[in-house]
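# Structure for this input, please:
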Amino acid sequence: MKDEDAGLTARFAGQLGTFRLHAGFDAPGRGVTALFGPSGCGKTTILRAIAGLRRFEDGFLSVGGEIWQRPGLFLVPHRRPIGYVFQEASLFPHLTARGNLDYGRRRALRGGAREVFRFDEVVDLLGLAPLLDRAPATLSGGERQRVSVGRALLSQPRLLLMDEPLSALDRFAKDAILPYFERLRDTLALPILYVSHDIAEVERLADRLLLMRAGEITAEGPLAELQARPDLPLARLPEAAVTLAARVLDHDPLYGITRFTVSGATLLAPGAFGPPGTAHRVRIAASDVALVRDPPAATSILNMPPARILSAETGDGPAAGMTTIVLALGAEGEGARILARITRRSWDMLGLAPGQPIFAQIKGVALATVPPPEE
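So this is what the prediction gives:
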């Protein structure tokens, strides 16, 4: 019997010319697992192996408790219920958006697939109703990619693979389509593997993260945990940040400020972001966190939660004058971890040390999610 919530287990090893892949990981039965790393590290190769487009003799793949590959067994690509979204939306130019969507649906149902994703539901999820009667040539890049995702879903997949689906779009087009991808993550009960070079996309979409280098997975785990690990390259990036799950507590209409709760702290951000209980992600950049031993009597900075210093690491080379600090929010350090980046001189002058209580003066809290667009 298949366990629909069992998720995905993948193990692949083999040589492709001078490139060697030796990677294995598990992914949960729903949500977005992002593969992130430099070009040529093997991210797309893994997706192609999962789709059956690249065969490694030393391979194992299980999806939802059903084995698709092992020694002596290899399901060919057309027998794998997978939705694959590529960098470029390859729509049939002679069909309307509706025709492209219906093509994937009819083909899957003719093959005996159970209709889990229904036409009207997918159209609503991706905001496709205004596009249905238009030809692909009249659609923007973002609109074409949304139709491409819809067609993939209507093929009734057990797994959705997305290989840099936004790389061909400019920043404005990306910002327009990302809320729809967030809907997919929050709504669909299937695993999504997402390849991207853009850390901002990963911060907005990923639940779990696989860091790759030279054909191997160097670290895996929840996004916020890996962001806050100073031994990993994410914490060394100039734009290093931690993305935390947050919920709206309330909104002050007089000052236009919303209170959020995150693990270990309450944070304030300008703007209105939905009624109490609305889920969001907040992004706290390491460069936006200063440290003070005692809270000042008056300051324009809204957020200054108590925290504990967990560790500190001084950079090398051009970053030799900077220290990256891991903080745990809460007076006893019981909450979420965030990063702070200060000069080594400030660290020494304040007499800071791991284990010390501190106040994290957070200059800005940015929402990593935005409300879905109005249809």
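
# make it CA atoms for all contacts and neighbour counts henceforth
Noted.

# May I ask you to confirm that residue 218 belongs to a strand?
Yes. Assessed by DSSP: H, G, I helix; E, B strand; the rest coil, residue 218 belongs to a strand.

# That one is in contact with residue 212, isn't it?
Yes. Residue 218 is in contact with residue 212 according to CA atoms under 8 Å; the separation is 5.6 Å.

# For the comparison step, fold the sequence that follows:
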Amino acid sequence: MILDVDIYHRQGGFSLEVRFQSDGKLTALYGPSGSGKTTIVNAIGGLVQPDHARIVVQGRELVDTKTNIVVPKHKRRIGYVFQEGRLFPHLNVRHNLLFGRWFTPSGERKASFDHVVDLLGITHLLDRRPSTLSGGEKQRVAIGRALLADPQLLLMDEPLASLDEARKSEIYPYIERLRDEGGVPIVLVSHSVAEIARLATSVVVLSEGKVVASGPAAEVLRHTNYFAQSGLTEAGALIEAQVSGHNAAYDLTVLQARAGALSVPRLPHPIGTILRVRLRARDIILSLAPPHGLSALNVLPAFISSIGDAEGASMDVQLDCGGDPVVARVTRKSVEELGLKPGLPVHAIIKSIAFDPEALGVAGQENI
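Okay, the predicted model is just below:
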């Protein structure tokens, strides 16, 4: 088990009472402001001393208040990346990175400077000062500094929150590489469903200081009721697909999933690349018969596996598309008029423009 967390902590009028475990390469803590995300990572990192807690990272007890175990924060081997890079302005990138080395005894240093620099694509930045870097470049340097301290766990507290969409797009591939090749498990704090859908292998959903749900990202994200604070517009299914071809004439890319072939706006990935694809529940329309005369390019045959409880005017219809679990959010009126029920064959219709290119992330070796 990579992470085992059991915390009870009161701070003013706020009460945090959480317990979860994770074996994921990248565990996302998701929830609205004030739900307890930052308090959890601060407790793991040693910046907050909980009233009662047991925190275990890769089998090593960091905190157990019952037995009076509290490892000092400088001995926890935890890397921390904040919303802002917090680089030293008087040092160039190389010396900012090497600062991370000072926290690890020379005999225990395993991270290779050259490997970390290559992993994060910052070789060309080594002689520059932080004032000359973009927001995304600063965050990559901050991540590199944390990795060079040879942490057993990397905490990232909303590292993309201060970046615009262009800078987020710049840094996403590096976090994916870090997740898949860095060898250090990550805990990522986020309030963005799109972000965790692209990056997370495991998700812990928090609300008012309690765990609402936890588990593999693909399982948790299928339940739109966990994401009410996002307006139920972003949650949906995560499936794995391979780039099978590019259609230059129409500027499209064809992806092959177990559910079937999907045409999406042209992607820069070569044929054979494995991607994780987010199918938002709000973007799927159901039909009882094979549709004709539609502009939508993607029609997937499916069976209804279950129908959720009504939430206002809407209901979640869980689908089995060739073994890929997909969810459609439709009105109660549609469920009744179409006679939708478990076991019924249907067709899931998805517009090509429904695919957000920024949400199409490279899938790691770990199943989503």
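
# And the TM-score between them?
Taking TM-score structural alignment, normalised by the length of structure 2 as the basis, the two superposed chains have a TM-score of 0.89; 356 aligned residues with a CA RMSD of 2.3 Å.

# Which position in structure 2 pairs with residue 42 of structure 1?
For residue 42 of structure 1, the aligned position in structure 2 is residue 36, judged by TM-score structural alignment.

# Pull up the gap between that match and residue 210 of structure 2, please.
Going from residue 36 of structure 2 to residue 210 of structure 2 by CA to CA, to the nearest Å gives 8 Å.

# So for the two, which residue has more residues nearby?
Ranked by neighbour count (other CA atoms under 10 Å), residue 36 of structure 2 and residue 210 place residue 36 first, with 24 against 17.

# for the more buried one, what are its contacts?
The contact partners of residue 36 of structure 2, by CA atoms under 8 Å, 6 or more residues apart in numbering, come to 16, 206-210.

# Turn the residues you listed into CSV, including secondary structure and distance to residue 43 of structure 2.
Converted to CSV, the contacts of residue 36 of structure 2 look like this (DSSP: H, G, I helix; E, B strand; the rest coil; distance: CA to CA, whole Å):
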residue, secondary structure, distance to residue 43 of structure 2
16, strand, 11
206, strand, 16
207, strand, 17
208, coil, 17
209, coil, 14
210, strand, 15
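
# I'd like to know which of those is nearest to residue 106 of structure 2.
Using CA to CA, the shortest approach to residue 106 of structure 2 within the contacts of residue 36 of structure 2 belongs to residue 16, at 38.0 Å.

# what's the burial count for the equivalent of that closest one over in structure 1?
Following TM-score structural alignment, the counterpart assigned to residue 16 of structure 2 within structure 1 is residue 21. Residue 21 of structure 1 has 22 neighbours, counted by other CA under 10 Å.

# What residue, apart from its backbone neighbours, is nearest residue 21 of structure 1 spatially?
Excluding the flanking residues, the one nearest residue 21 of structure 1 by CA to CA, 6 or more residues apart in numbering is residue 215, at 4.3 Å.

# again with residue 212 of structure 1
Computed as CA to CA, 6+ apart, the closest residue to residue 212 of structure 1 that is not its neighbour in sequence is residue 37, at 4.9 Å.

# one step back: gap between the match of residue 42 of structure 1 and residue 17 of structure 2?
Noted for residue 36 of structure 2: a distance of 9 Å to residue 17 of structure 2, by CA to CA.

# Could you do residue 56 of structure 2 as well?
Spatial separation of residue 56 of structure 2 from residue 17 of structure 2 under the definition CA to CA is 16 Å.

# still on that earlier bit, between residue 218 and residue 212 of structure 1, tell me which one has more neighbours.
residue 212 (21 against 13).

# what residue of structure 2 takes the place of the more buried one?
In structure 2, the residue paired with residue 212 of structure 1 according to TM-score structural alignment is residue 206.

# how close does its match get to residue 28 of structure 2?
Separation of residue 206 of structure 2 from residue 28 of structure 2 (CA to CA): 10 Å.

# before we move on, the earlier item: now list whatever residues contact both of residue 36 and residue 17 of structure 2.
209-210.

# Can you say which helix or strand has residue 266 of structure 1 in it?
Residue 266 of structure 1 is located in strand 265-270, with elements delineated by DSSP states H and E.

# what's the average distance of that strand to structure 2?
Following the fit onto structure 2, the mean deviation recorded for strand 265-270 of structure 1 is 3.0 Å by mean CA distance after the TM-score superposition for structure 1.

# helix, strand or coil for residue 294 of structure 2?
For residue 294 of structure 2, the secondary structure call by three-state DSSP comes out as coil.
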